[in-house]
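1. fold the following, please.
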Amino acid sequence: MRSNYYILPLLAAVVLFISIDNFYFGVSLLWTMKVSIVLYLVIFGLLPLIFHYSYDIQRKILFLNFVYWPRDINLSKPEEVGVVGARNFYLKTHQDVKIGAWQILPQSLLNSTIPMTDEDYEAVLSNAERPVFLYMHGNSGNRGSGHRVELYNLFQSLDYHVVCFDYRSYGDSDNVELSEYGVVADSKYVIEWLLKKVNGAAPVFIWGHSLGTGVSSHALALLAEEGINPAGLFLESPFNNIADELTEHPFARIFRHLPWFHWVIVEPFYNNNLRFESDKHITKIKCPVMILHAEDDGVVPFSLGEKLYNAASQYHGNDSNRIKMSRIDSSYGLGHKYICRYKELPNIIQTFVSQAFRNNTT
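-> Predicted coordinates for the structure are as follows:
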């Protein structure tokens, strides 16, 4: 059955021939055959070769930072997308990259006078009495995208502080060349900034979604080598490494059974250091990890989240206090983006936060 992928264009052409008027059948048949052959060569030959040799195309497909949504958002005004009690601010990394970010107050502070200056907001972080969540988004969009805002609002309703940001070339952050090293460096800087700002006043948790799971895992692995660890890490809809994600992605189905697939599609990412090998990075992470994955995820298959969980469990000795995974039934229809709507999610988060906090204080 897999060999059918080679002849799909030709079969489609045959179906078209049947409906053509008999008088023109011969001419139309020849013309359609030529068109089909050309399309076949373009789709299965020329386009893959262009992809193989173009680092810029590889980056664009991986990061999708050119997909800007919502289109008309003013990121300096988070209230326009339904985020209340928030400030917009910017950080300058060690690499001189400007990073756009939001800080969102917990529910309990919304009833008091909302601070007006950056200094007031930073003082709130320095004196935080509730957990602090740093959110790291996936590809496309920006920190104001709809499903992300839904999650911020959930954190806020749980009375947690929230900080979210856009990597380089996303949102209103500096338009700097994208790479795995670059987005990881941005994230590592923000994590360190937040940990220093909170300074142990409250536990800090990192939340990565989709591509953000690869970014956060890599950044935390680097920080762990320096003895810097947050209270815990949430990985929502994660993949184990970019090679498996490329192979299992729905867009790859028409190509992945072809004999040159790995050489044309997968190897260029690795050769250009676009690897996001979370299954390796997670073995270096010292803090507790919670993996959340929906069975009906159509972008990152559930099996890849399981592979990541198994890699971490095997390394850490299946320590249930270190590595956990929540499997979300497909009947909920939450897919890749909407685990934030899972009715059990608040309880999962609160239980994990409570256990991680106890482990850090014992």
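
2. only C-alpha atoms for contact and neighbour calcs from this point on.
-> OK.

3. buried residues, stretch 299-317. List them.
-> Going by neighbour count (16 or more other CA atoms under 10 Å), the buried part of stretch 299-317 is 299-313, 316.

4. from the chain's centre, how far out does it sit?
-> Relative to the chain's own centre, stretch 299-317 is displaced by 16 Å; criterion: CA atoms, centre = their mean, to the nearest Å.

5. quick one on the thing from earlier: which ones among the buried residues of stretch 299-317 map onto helices?
-> Among those, the ones falling in helices (DSSP state H) are Phe302, Ser303, Leu304, Gly305, Glu306, Lys307, Leu308, Tyr309, Asn310, Ala311, Ala312, Ser313.

6. what segments of the stretch 51-200 of the chain are helices?
-> Using DSSP state H, counting those that start in this stretch, the helices assigned to the stretch 51-200 of the chain run over residues 55-63, 118-126, 146-157, 180-198.

7. tell me what the longest one is packed against?
-> Packed against helix 180-198, as judged by 3 or more CA pairs under 8 Å, 6 or more residues apart in numbering; DSSP states H and E, are the following elements: helix 118-126, helix 211-225.

8. please apply the same query to the second one.
-> In terms of contacts (3+ CA pairs under 8 Å, 6+ apart), helix 118-126 is packed against strand 86-92, helix 180-198.

9. this one next, for a side-by-side:
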Amino acid sequence: MLQILLQFAVLIAAIYVGLSAFLFFAQSRLIYSPTSEIVATPDQIGLSYKSVSFKAPDGIRLSGWFIPAESPGGVVIFCHGNAGNISHRLESIDIFHGLRLSTFIFDYRGYGASEGTPSEEGSYLDAKGAWNYLIEHEGLDPFDIILFGRSLGGAVASCLAREHTPKALIIESAFTSVSDLAGELYLFLPTKLLCRYKYDTLAAIREVHCPVLIVHSQEDRIVPFRHARKLFDAANDPKVFLEISGSHNEGFITSSSVYLNGLKSFLDRVDRNIF
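-> Reported below is the predicted structural model:
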């Protein structure tokens, strides 16, 4: 009996070590899911645009689109999530265009037509490159720029807003940090020790000093709703919480009326400085 118990213990330990090793070494594949094929362009939904090539501060050449709005009330820097590329975000681009906001959406390194390999530090540099492009090449004032980040892009946008104060920050379906999310998915593993990526939205948002809108769905099964509440509690005033319904990736479509009205209300309050 003792020998059987020892064999069982060894088996459990081997499984535990194996799962820990998998989580440690497979993190990049779990976090990043880029595609290179551009499956659609803004002109296919009736929007004019220009393709933009620009460099991150470390010299990596990146690709993006600038979609102008008529008499724009600002320009959105769109930091997308971990999967696909800019061509999978046309619905959001159309929403911003309808709100009289121009959009500058870019692909992180390793995504779409952008050079390089995805990395956490690289994604922060890529967002800085997008900011610098608008300031230096489009002649924008920082207070004309609205930072928007969805899911993983929420961490990227928050970190950029910590360094450069924009007109406003909007983060949607974002997690507090990779280690927090991993700890909820793999309760039995020492995720804080294993995680090589931070994407610490919670730490960044504490140091953001501009109006903040947090958007999240109670029905999000990928990033639990409690992450959004923690982010909202940590954010400085002025701040607004917008609860939507629907899945992690399609909540803004499922609850389009609530979502659109919430964005309109927040942007109006930002413009009028009423909080």
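
10. any chance of the helices and strands packed on helix 180-198 of the first structure in a markdown table, with mean neighbour count and distance to Tyr135 of the first structure too?
-> A markdown table is the format used below for these (neighbours: other CA atoms under 10 Å; distance: least, CA to CA, whole Å):
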| stretch | mean neighbour count | distance to Tyr135 of the first structure |
| --- | --- | --- |
| helix 118-126 | 16 | 15 |
| helix 211-225 | 24 | 9 |
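
11. tabulate the ones you listed (a markdown table), appending distance to Thr283 of the first structure.
-> Conversion of those to a markdown table gives the following (distance: least, CA to CA, whole Å):
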| stretch | distance to Thr283 of the first structure |
| --- | --- |
| helix 118-126 | 30 |
| helix 211-225 | 8 |
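
12. nearest to Arg275 of the first structure, out of those?
-> Counting by CA to CA, Arg275 of the first structure lies closest to helix 211-225 out of those; the figure is 8.8 Å.

13. so where in the second structure does the helix or strand following that closest one end up aligned?
-> Downstream of helix 211-225 of the first structure, the first helix or strand assigned by DSSP states H and E is strand 232-236. Counting by TM-score structural alignment, strand 232-236 of the first structure falls onto residues 168-172 of the second structure.

14. flag every buried residue along that stretch.
-> For stretch 168-172 of the second structure, a neighbour-count test (16+ other CA under 10 Å) marks Ala168, Leu169, Ile170, Ile171, Glu172 as buried.

15. picking up where we left off before, turn the helices of the stretch 51-200 of the first structure into a markdown table, columns for distance to Val15 of the first structure.
-> Converted to a markdown table, the helices of the stretch 51-200 of the first structure look like this (distance: least, CA to CA, whole Å):
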| stretch | distance to Val15 of the first structure |
| --- | --- |
| helix 55-63 | 33 |
| helix 118-126 | 65 |
| helix 146-157 | 42 |
| helix 180-198 | 45 |
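
16. nearest to Lys337 of the first structure among these would be which one?
-> The nearest among these, by CA to CA, is helix 146-157 at 6.4 Å.

17. name the element Ser326 of the first structure belongs to?
-> Using DSSP H and E, Ser326 of the first structure falls in strand 323-328.

18. which of the residues in that strand are buried?
-> Buried residues in strand 323-328 of the first structure, counted by 16+ other CA under 10 Å: Ile323, Lys324, Met325, Ile328.

19. how far away from the center of its chain is whichever helix or strand comes after it?
-> With elements assigned by DSSP H and E, the helix or strand that comes after strand 323-328 of the first structure is helix 345-361. Centroid separation between helix 345-361 of the first structure and its chain, computed with CA atoms, centre = their mean, is 23 Å.

20. same question for stretch 161-177 of the second structure.
-> Here the centre of stretch 161-177 of the second structure is set off from its chain's centre by 9 Å, with CA atoms, centre = their mean.

21. for it, how far is the first residue from the last?
-> End-to-end distance for stretch 161-177 of the second structure, by CA to CA, to the nearest Å: 16 Å.

22. stretch 180-193 of the second structure now?
-> OK, stretch 180-193 of the second structure end separation, CA to CA: 12 Å.

23. and the contacts of that stretch?
-> With contacts defined as CA atoms under 8 Å, 6 or more residues apart in numbering, stretch 180-193 of the second structure is touched by Tyr16, Ser20, Phe175, Ser179, Val223.

24. now these: which count as buried?
-> Burial by neighbour count, judged by 16+ other CA under 10 Å, picks out Ser20, Phe175, Ser179, Val223 from the contacts of stretch 180-193 of the second structure.

25. distance of the residue nearest to Gly110 of the second structure when sequence neighbours are not counted from Ala13 of the second structure?
-> Once flanking residues are discounted, Gly110 of the second structure sits nearest to Thr117: 4.5 Å by CA to CA, 6 or more residues apart in numbering. Thr117 of the second structure sits 34 Å away from Ala13 of the second structure when distances are taken as CA to CA.
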